[in-house]
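> 3D, please:
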Amino acid sequence: MKISLATHEQSCRFQIQVASCLQVSQAECPIMRFSIPGDVLRHAREQAGVKQSALAKTLDTNGTFVSRLEKGGAVDPTFAVRYLQALASPVAEEVLEFYGRSWVKLDPPSFLHPDREHLWRVEETLQTLEAFEQSPQNHPILAPTITALRDDLSFVLRYLERLDHVIAWVGDIGVGKTTALAHAARLVSPDAKGQLRSVFPVGSGRITVCETVIKTAPAFGVAVEPLAEDAIRDLVQDLVQGVAGGQSAVPAEIARVLRNLSGFRAPKVMVGDDFETQDSIAIALAGGEEPATLTDKIIAAMDLPSRRETSLALSEDSEDGLQWLSRTIAKINSGQDPRFSVPRRITVLVPSDSLKAAGDLSIVDTKGVETITQRPDLRGYIDDVRTLVVLCTKFPDAPNATVQRVLRENEEAGSDAAERQRVAMLVLPRGDEPLQVSNEGEPAESRAVGCAVRRDEIRQALSGAGLPKINVSFYDAHLDRPEVVWASLRDQISLMRGVYVGRLDRSVRAVNEMVANVDLVKTRGARKSIENAFDRLIERVQVLPNVRRPAHQNLIDQLTASHQSSVAASMARRGDWQNFSVLHILGVGVRQDANLRSSDHFGRIEHALEDAEQEYADLPDVRAVISSLRDRLAKWRQDFLTQTLSIGSDAFKLTLQNQPGLWTESTGRYGTGVPGYKKDLAVIWQDFFQTAAPDDARAAVEARLAEAWLSTIVEPLRAATRAVAED
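Alright, predicted model coming up:
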């Protein structure tokens, strides 16, 4: 990297200025242990209403120096104190007080961190624990309590100190989530008529070819993760076979990319008074071309070796930034950019003020849902504790079938996503739809009233269906300000973080109560009693009950509910298809069954914890252990259920790989022209699972479930309750 002489001289002058300012400040300012970030100083100055030039004069320097200081990283503590004292404002005093605290266990977070006071509570409580541990009040019998409380505080700390979150927008194909997301992020540009349009390709459905991620960056850019060449070949084979059989097994948006990449298009041409499709693939097949040979020719025509580009960037100073982004994404999404292959994921980098104001967020526009919601990508987002899943639905049919299916499947799988505020609903009204809502027999007098009435109806629908209550918000991309939706999503993320603040509250209270009131004599007896009670309980719950719902039943249900093109594509790949992953669906079936089988055991454990908490309500240290154990049990349960999904997917993999006849029969049934494809396929698979062929897989599932139950639930529970009784 080359550095000009002028740049080097400027750097030297800046360092001299810093040194000079420090020499002046050493004698004038109190000692500060911690450096302070430049953006915190800038925040304090702006809140004080002081211009850089005025502050520079007070500091006996110049505005350029102050500007560079505020844009840089950590500022020397001594000079930072002088800077803040020169402002002489309430906010500056708050900053000084915050960094001047006795941070011993942690490094102080940024003053701009929204949870800085909660992180200070963690620091204070850790200090309290350490002081108590070293005091005469402490006793070896309290060691497990102290360890549990310290672990709880560390767990909360790890979550709250990070500010990054993912917001995953999920919805049916054509529901309008991509348009809403583009307008919310102000990723829109004027079209030929001057109307603002999304920079992402949008339409009535089947436009977006893959998942899109939006991140803030200093400049506009696009990064593409391409599909593997083997996966592309499989898609081309499906395309050719679908044309040959008269039934497409490739989604329209993917077929469009493949055709554009290869030049084997299907244009519409005028024939007489009407248009006809002249499919170059169909013409080649009709001319006697073998499907395998034609597949090779299409792959060769794509020239994949030359399509190795994975990223492009444009300076944020470009006046054409959004238009460039729109053109670039459109070409990549449709397969018309010769530099890029078939995209698996597109990441869009934007210098967006809207996103910056919303926080350190990554926004994911997931691939549109097509009947099936049991997809590995969606499951990953739902289970991620830092991700908010936004279920998008149209106004008239909210909560639509997909929203209800996601919520119900989460319940059946034992997910805590709704309980921990990680799922919300975003209703997308259009035009005057809210005004058409009936409010006590009359049309709603305003959009706000219409939305309020609709929200009540949605909540009643969810309650009537036995589904969890989730927050519902509304956003019309063409009428509402983006701040409306971001405020709602920020509030939801605050609720997600609030779950961990609640755990912090319990830990802080437990520490304070333990320090203030320790009765060692009663504690010994209580802990021995708890150990004995849980030893008896563990004997009752250490073995899982028998199967309640066979894993393959979930597969049969999904076969009948899914789109036949997705099912056919999966069968052609021996179950390995993103929109219908047979192994993932079987894994979900194992998880659903494991949730049913373990629910009574968890109920017994939780009941025992409640009884112990009530019985020993007068012993703060014992209550602290029980409260901590309840929180840990909730996490152990999610860990166990997450493992069960993987167990199911892995266990059936080898069995299904060794069933060529099953796949051949399943594949051959498609495209025969005989109706009832999915029903027949369900019968084929039901018959297979009633044979002895899957017995090894079922035995492997049972063995691994038993092992997972012992390692994630029984053994940790035994260790936690036994440890508290040791002296």
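
> Please make it C-alpha for all contacts and neighbour counts, starting now.
OK.

> Please enumerate the strands of the stretch 51-200 of the chain.
74-75, 165-170, 188-190, 196-198 (DSSP state E, counting those that start in this stretch).

> wait, which of these is closest to R422?
strand 165-170 (9.5 Å; C-alpha to C-alpha).

> Please list the residues outside the closest one that contact it.
Under the contact criterion C-alpha atoms under 8 Å, 6 or more residues apart in numbering, strand 165-170 has outside partners 177, 360-369, 381, 386-392.

> Mind checking which of those land in helices?
Applying DSSP state H to the contacts of strand 165-170, the entries found in helices are 177, 381.

> this one next, for a side-by-side:
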Amino acid sequence: MANEEVLSPVELGRHLMQVRERSGIKQAELAKRVSLSPAVLSRIESGDRPVTLDEVQDILTQLATPEAAELSKALQRAWQVLPRPPLDHPDQDLLWEAEEVARELVTLRDKPDTPHAFERRLSEYIDELGRGAAMLLKREHQVAFIGSIGVGKSTAICKMTSLEVAKEDGTMTPVLEVGGGGITVCEVHLRTGPGFGLIVEPKGDDELRQDVLDLADSILKGAPAPDEDGPNGQESQGISKEVARALRNMANLAVQRPKGADGKRTTVDPAKQLAQQFPTQREFVVEVLSRMELHRRDKRDIWYDSASGKSPKAWLRDTFAAINNGRSPDFTLPRRIEVVVPEKLLQVADLSVRFIDTKGIDRNAAREDIECHFDDPHTLAVLCSPFNNAPAAETRLLLERAKDAGVRTLDTNAALLVLPRPTEALAMKDDATSAPVESAEEGYELKGEQIALALEPLGLQTLGVAFYNANEDPAGAAQDYLLERLTRARAAFRTRIREASASAQALLRNHGEARVLAVLRDAGETLHTWAAQNSAVPVVQGHVQESLMAQIQVAYASTVRAAVRREGEWSALSYSHHIGYGARRLAVMALEKPVEQFTGHCKLMAATPRYAEAADLLAQAERVLTVSYEELLRKVQLMGQTVFKNALKADPMLWQVCMDEWGQGPGYKTRVAAHNRDWFNNEARKKLEHELQALIAREWTRALANVTALLEPLE
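Model prediction:
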């Protein structure tokens, strides 16, 4: 068998069993037909016994179903260029077509007399087919729910996935802990697995100690001084309330509210009482860490046991709440919690889908843990918004930043999910007549029109929008919407590989014709000219730190202080993330317009009859520049993150002077921003920015060279 050396007996056996079961033939009956004992056939299906080609073909012939014929065909294929897809991959035929084209391209490329420019075109098509195949082969997708604190993400996720459990009064409550917002201590992932369980990725000791330092500050300091944290001292503490709650529970310092003899409740704060015994920060932190008994908190996963006496989902709800609130003595503070359930979260065949409940946005929407989802083609970023102000300010900001960073896949990899509360849709009125709507669906339709108008300045008026009232709307509607968005993303992968295959086949058909060669040279001269005229990177006004400085101004003062304490690296305010974003934005400002101009130039030429035979060259050149440009943006972002992060860590004086500003009265953020600005304006940092600009220039030169390498050399 051609693929005996790469096909595992387990994969083949499992697939044979599935094909047999779907054919309706019992194992014993099939064993009689193929002259194998039931025990041998059972071992083949379990993967315990290797199977020969003759045995497989005999089995498939006896099954005699279309699925058996498809499997027989798949087993005859010898994959040489592209990776072999799993036997149950639904795009076997499409990938095989790409493999056959890639094989022809390799054969032609490897001929010793192949001209260099033509060899480059062949190699580029091979690489493009490989990239397209990799996108299609990966069937693990994520759906990341993003929105402000209290918008209702967790409730919506549990409602649409049936992760609910009945309360004593018969009403259903979500498995994930919900409330008025600010409940979940970390990012939560939900996925399918072998049973009901929780897997915890813990925070490291250093991270935990920094969190306890933040808690100590909020307790030892007491109420903020007027204007130190904002108007009238009303801003929140640097540590989030959910983290503070978990730390207090871990150290047995939860706030108590007992009833007095008069029936009124009083507030007792053991942490403040402890602060009276240990008044210095160091003493207080050591005492709190000691009370946590971290050496006992070494458990990383827990699985449902029927001996608990609870139903699986009730156990999952209670155990999640205990870990999330720091009430489980076996678990430390989590960085991430994975909720594992045995059923599918989304009823979609052939894909593995993980749901991500991101931490709610509290003023700082531009966070690394959120913005990373916009750049992953296998992640659907679902922006959750309240009904009345949809699209929410956080949604618009994130979409605008993604556009500014050069993200080009928002139409397929982002979506808006509006979460109305009861009666909100029915309160809508027609703008023209002021007449109230007659149904929630009509209210949704009117709000959808308003959303499209609001997103039009961003060029995203066609962004996918859905409405889901978790209290009243059927869960199936939300499931269907997410399924449609994932199907759309998969279709884009297929389109990509089909277009590459079709263009490559056109090249293979016509590469030897003299008339075609003449047209290619003519088109190539035009593209050479464009590349020469656009070789210099346009000068733009801006600096890498602009995003960071803007976020410092909108963040809580205590958030800025917490980031300063961590030398600029905190989930709520990451210096390196914003500098990397700023570097990428500068590259977009300089090069997005030339890339768009090149795309338009290629499309215009391809539509001209004179260049009809060069259409595949022009399409390939357009794709090559786009891919090179996207790679340029990733490199620039990585360099901005890495180089400046190292420079920041190497300068303890910056952090010390910023720390010293705390407690000095109003204007803390302004003073820290001034120190940061001075740091970036230093000649050493200006040199780093010059190096970044040099990288952009080098990578642009390389991107253009990737294009011109496809062209016949100028005489």
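
> Now the strands of the stretch 51-200 of the first structure in JSON lines, please, with extra columns for mean neighbour count and distance to E445 of the first structure.
Output for these, formatted as JSON lines (neighbours: other C-alpha atoms under 10 Å; distance: least, C-alpha to C-alpha, whole Å):
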{"stretch": "strand 74-75", "mean neighbour count": "18", "distance to E445 of the first structure": "54"}
{"stretch": "strand 165-170", "mean neighbour count": "22", "distance to E445 of the first structure": "30"}
{"stretch": "strand 188-190", "mean neighbour count": "18", "distance to E445 of the first structure": "31"}
{"stretch": "strand 196-198", "mean neighbour count": "18", "distance to E445 of the first structure": "28"}
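
> Out of these, which gets nearest to E615 of the first structure?
Of these, the one closest to E615 of the first structure (C-alpha to C-alpha) turns out to be strand 165-170, at 40.3 Å.

> Stretch 524-541 of the first structure vs the second structure - mean distance after superposition?
Taken over the aligned residues, the distance from stretch 524-541 of the first structure to the second structure averages 4.9 Å (mean C-alpha distance after the TM-score superposition for the first structure).

> Could you give the separation of that stretch from the chain centroid?
39 Å (C-alpha atoms, centre = their mean, to the nearest Å).

> now do stretch 290-303 of the second structure
Distance, centroid of stretch 290-303 of the second structure to centroid of chain: 30 Å (C-alpha atoms, centre = their mean).

> In the first structure, what range does it match?
Under TM-score structural alignment, stretch 290-303 of the second structure corresponds to residues 300-313 of the first structure.

> Which parts of the matching stretch count as buried, going by neighbours?
Neighbour-count burial for stretch 300-313 of the first structure flags 302, 304, 307, 313 (criterion: 16 or more other C-alpha atoms under 10 Å).

> neighbouring contacts of it?
219-226, 229, 261-263, 338-341.

> tell me the centre residue of the second structure?
H373 (2.5 Å; C-alpha atoms, centre = their mean).

> Looks like V595 of the second structure contacts V624 (just checking).
No - the criterion here is C-alpha atoms under 8 Å, and V595 of the second structure misses it with V624 at 10.8 Å.

> More neighbours: which of those two?
For V595 of the second structure versus V624, neighbours defined as other C-alpha atoms under 10 Å are more numerous around V624 (21 against 17).

> where's the more buried one, which helix or strand?
helix 615-649 (DSSP states H and E).

> swap in Q479 of the second structure?
Assigned by DSSP H and E, Q479 of the second structure falls in helix 475-510.

> what about that helix, how far off from the first structure?
Looks like 2.4 Å for helix 475-510 of the second structure (mean C-alpha distance after the TM-score superposition for the first structure).

> who does the helix or strand following that helix touch, helix- and strand-wise?
Downstream of helix 475-510 of the second structure, the next assigned helix or strand under DSSP H and E is helix 514-533. In terms of contacts (3 or more C-alpha pairs under 8 Å, 6 or more residues apart in numbering; DSSP states H and E), helix 514-533 of the second structure is packed against helix 683-708.

> chain center to the helix it packs on: distance?
With C-alpha atoms, centre = their mean, you get 28 Å for helix 683-708 of the second structure.

> Ok, stretch 45-53 of the first structure next?
That offset, for stretch 45-53 of the first structure, works out to 38 Å (C-alpha atoms, centre = their mean).

> what does that stretch contact?
Contacts for stretch 45-53 of the first structure (C-alpha under 8 Å, 6+ apart): 62-63, 66-67, 87, 89-92.

> at 10 Å what do you get?
39-44, 55, 58-59, 61-67, 70, 83-84, 86-92 (C-alpha atoms under 10 Å, 6 or more residues apart in numbering).

> Which residues belonging to it are considered buried?
So stretch 45-53 of the first structure, judged by 16+ other C-alpha under 10 Å, has buried residues 45, 52-53.
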